[in-house]
Every structure is written in C-alpha cells, then in structure tokens.
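*Asks:* Sequence and predicted structure below; questions after.
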Amino acid sequence: MAEELKITSGSRQEVYESLLPQIKSLIEPEDDFIANCANIAAALRQTFGFFWVGFYFVKNQEELVLGPFQGDIACTRIRIGKGVCGTAWEKEETIVVEDVEAFPGHIACSALSKSEIVVPIFKNNVVVAVLDIDSDKLNDFGEVDKIYLEKLALIISEIIAS
C-alpha cells in the first residue's frame, strides 16, 4: 500500500529534515532497489516540485544508464566524464550547477532545465549510481540541498544489494 508523505511547510532544510525519515521508513520494508529508487524520485519531485528527478546506474564501469525517474523523457546513456552526471561519477563528488548553460559539456536532455545537482551513490567505496535532480529555475540548489541529498545517498547506499 502506498504511503502519503506528510510534509509541513518551512525552510528547505526543515522540509528535508521531515522528508528523509519518511523516505527511510518508506523504503526499509521493500527489498527491491529499483522500486525504492522509483519511490525516492517520486517523493523528491512531489515534495519540492523539481523539474526532473532520477537515477542513473553505472554499467560496465563505462557508462551511466537511465534508471527510475520522474519528469520529461531523459538521456538514456551517459559516458564517464560527460555532462554533469558523468563528471560527478568521475570525480566521485556532488556537483551543484547554478546555470547548466555555463557548465562545460552539459548534456541538454531538456531545454527547460536551468540548474542541476548530481549526487554520487557509493557501495563499498565505489560509485554505483548517481541521483540527478534538475530545476527549471536558475540557481535552485545550494549547500542545504547538497548536505541533505548526500545524507539521502547514504540511506540509498544501505539498501543496495551486496
């Protein structure tokens, strides 16, 4: 049975502080990683109204392949080091982009995307996926998003099958 998220209004930090425990309780009883990623993407998009939220999974250590997402049609495959997602994977760090048009090598899956944050997800100290979130507003992501989405990435890494 699907659960409804209960988010009160407040600062973005307060919303994350309310949302993360709810996501954790939503995904803990489910052992299917794909289903959990789908619900995480939906929860983030529903809560914040982001333009696009989704996952890319590392395949053969050569490329990222599209996973569960919420939003417009997306790029299916991204090479390591390419675009924001491939760069976050290669550098093994979160990347916050205030204006995607200013990011060298940005891959424009949608002209409506204006800013982006990509958070790597690790398993055994290796990037296995990235969480990609796009906004249709410039400079929509900051340090609060980085902190809480990295906390979410740790939660996600705990549910990845060994």
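*Replies:* Alright, I've got the coordinates.

*Asks:* Only C-alpha atoms from now on, for both contacts and neighbour counts.
*Replies:* OK.

*Asks:* Tell me who's in contact with Asp99.
*Replies:* Lys114, Ser115, Glu116, Leu138, Asn139 (C-alpha atoms under 8 Å, 6 or more residues apart in numbering).

*Asks:* Below is an additional structure, to be compared with the one above:
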Amino acid sequence: MEDLTLLPAQLDALLTGENNTVANLSNASALLMQTLPDLNWAGFYLFDEAANDLVLGPFQGKVACMHIAPGKGVVGASFDKKQVLVVPNVHEFAGHIACDSASNSEIVAPIVVDDKIVAILDIDSPSLDRFSESDAAAITEFAAVVAKHF
C-alpha cells in the first residue's frame, strides 16, 4: 500500500485554526476518501455517553448504520478494547455488522480526548486484506491528530 506517513501532518495543517468538531470530522473523512485508494467508506461514530451508544457522525460513502452499541461489530469492539483493529476479512469477524455488503475489510481507531474515547474512526474497503499493520500505525497517528482538533 501507499506511504501514509504524511497523512497525519496533512490533516493537522487542514484542521489548524478550525474549532468546529463537525467541520473537522467532515474534512478528515473527506481527506481519507480522496487520499487513500480502494475505500468505500470513511467516517466517524461519536460516543453518546448518556445513551451508551456510538452514533453515526460525519462520513464519506454510502448510507451507514446510525447506531452501534459498544462491544458490537468492529466499531464497538474497538471501543471496548480501546485499540486500533485491522480486520482483513470482516465476514470472518464474530458479530460483524454489515452496514454495507460491499465492505470486505476494515480498520478502526479510537479517538481519545482527556483519556476518554469520544469517537471511533472507521474505514472500510471493498477489497479483502486491504489494510496492513503499517497502515494501523499511520491511522493511529491520524486519530491522534483528530483528537487534538476535537
């Protein structure tokens, strides 16, 4: 896959000076979709603490599931485990939620602000085994930049 090392710096430059979270998450998902090949969805699920629910936030792609419970699917598992997850084949992931049947692989990362997960970054691909461990490192840095501007 392509070199993603510049992606966090590009995002930081894009978001610097903007304090609106919706605008920042919208541009972060757009940057992913226009920069990374072979994606069919990139966006965020925002944690609603009062409802204990992950709610659809800004994204690029087809319509999506609007609510995901912590612990459910890849997004919910990332929330519970508080870590980046790379899933080479979502159809082999126990409890996978098929929001888009075209998705075959996925990478997710928690957005952490003040030691609390405020959102999950979710990126899907129609290809199997699309995301590597080096992608996970870059997406971890990307998520940290999102958190800085949250």
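*Replies:* Okay, I see it. None of the values given here were measured: they were computed from a predicted structure.

*Asks:* related to what we said a few turns ago, quick one: which of the contacts of Asp99 of the first structure sit in strands?
*Replies:* Among the contacts of Asp99 of the first structure, the residues falling in strands (DSSP state E) are Ser115, Glu116.

*Asks:* By neighbour count, which of the contacts of Asp99 of the first structure wins?
*Replies:* Using other C-alpha atoms under 10 Å as the neighbour test, the contacts of Asp99 of the first structure are led by Glu116, with 28 neighbours.

*Asks:* how about Gly83 of the first structure, what's its match in the second structure?
*Replies:* Using TM-score structural alignment, the equivalent of Gly83 of the first structure in the second structure is Gly73.

*Asks:* Which residue, other than its chain neighbours, is closest to that match?
*Replies:* His96 (4.3 Å; C-alpha to C-alpha, 6 or more residues apart in numbering).

*Asks:* What residues does the residue sitting nearest the centre point of the first structure make contact with?
*Replies:* Per C-alpha atoms, centre = their mean, the C-alpha nearest to the average position across the first structure is that of Leu131, at 2.4 Å. By C-alpha under 8 Å, 6+ apart, the contact set of Leu131 of the first structure is Val53, Gly54, Phe55, Tyr56, Val118, Val119, Pro120, Ile121, Ala153.

*Asks:* all strands for the second structure, in order.
*Replies:* Under DSSP E, the second structure gives strands at 41-48, 53-61, 67-68, 85-87, 105-113, 116-125.

*Asks:* can you put the contacts of Leu131 of the first structure in CSV and add neighbour count?
*Replies:* What follows is the contacts of Leu131 of the first structure, written out as CSV (neighbours: other C-alpha atoms under 10 Å):
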residue, neighbour count
Val53, 27
Gly54, 24
Phe55, 27
Tyr56, 26
Val118, 27
Val119, 26
Pro120, 30
Ile121, 28
Ala153, 18
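
*Asks:* ok, of these, which one's closest to Leu26 of the first structure?
*Replies:* Nearest to Leu26 of the first structure among the contacts of Leu131 of the first structure is Ala153, at 14.9 Å by C-alpha to C-alpha.

*Asks:* any idea what that closest one aligns with in the second structure?
*Replies:* Per TM-score structural alignment, Ala153 of the first structure is aligned with Ala143.

*Asks:* Asp99 of the first structure too?
*Replies:* When the second structure is aligned by TM-score structural alignment, Asp99 of the first structure is paired with Asn89.
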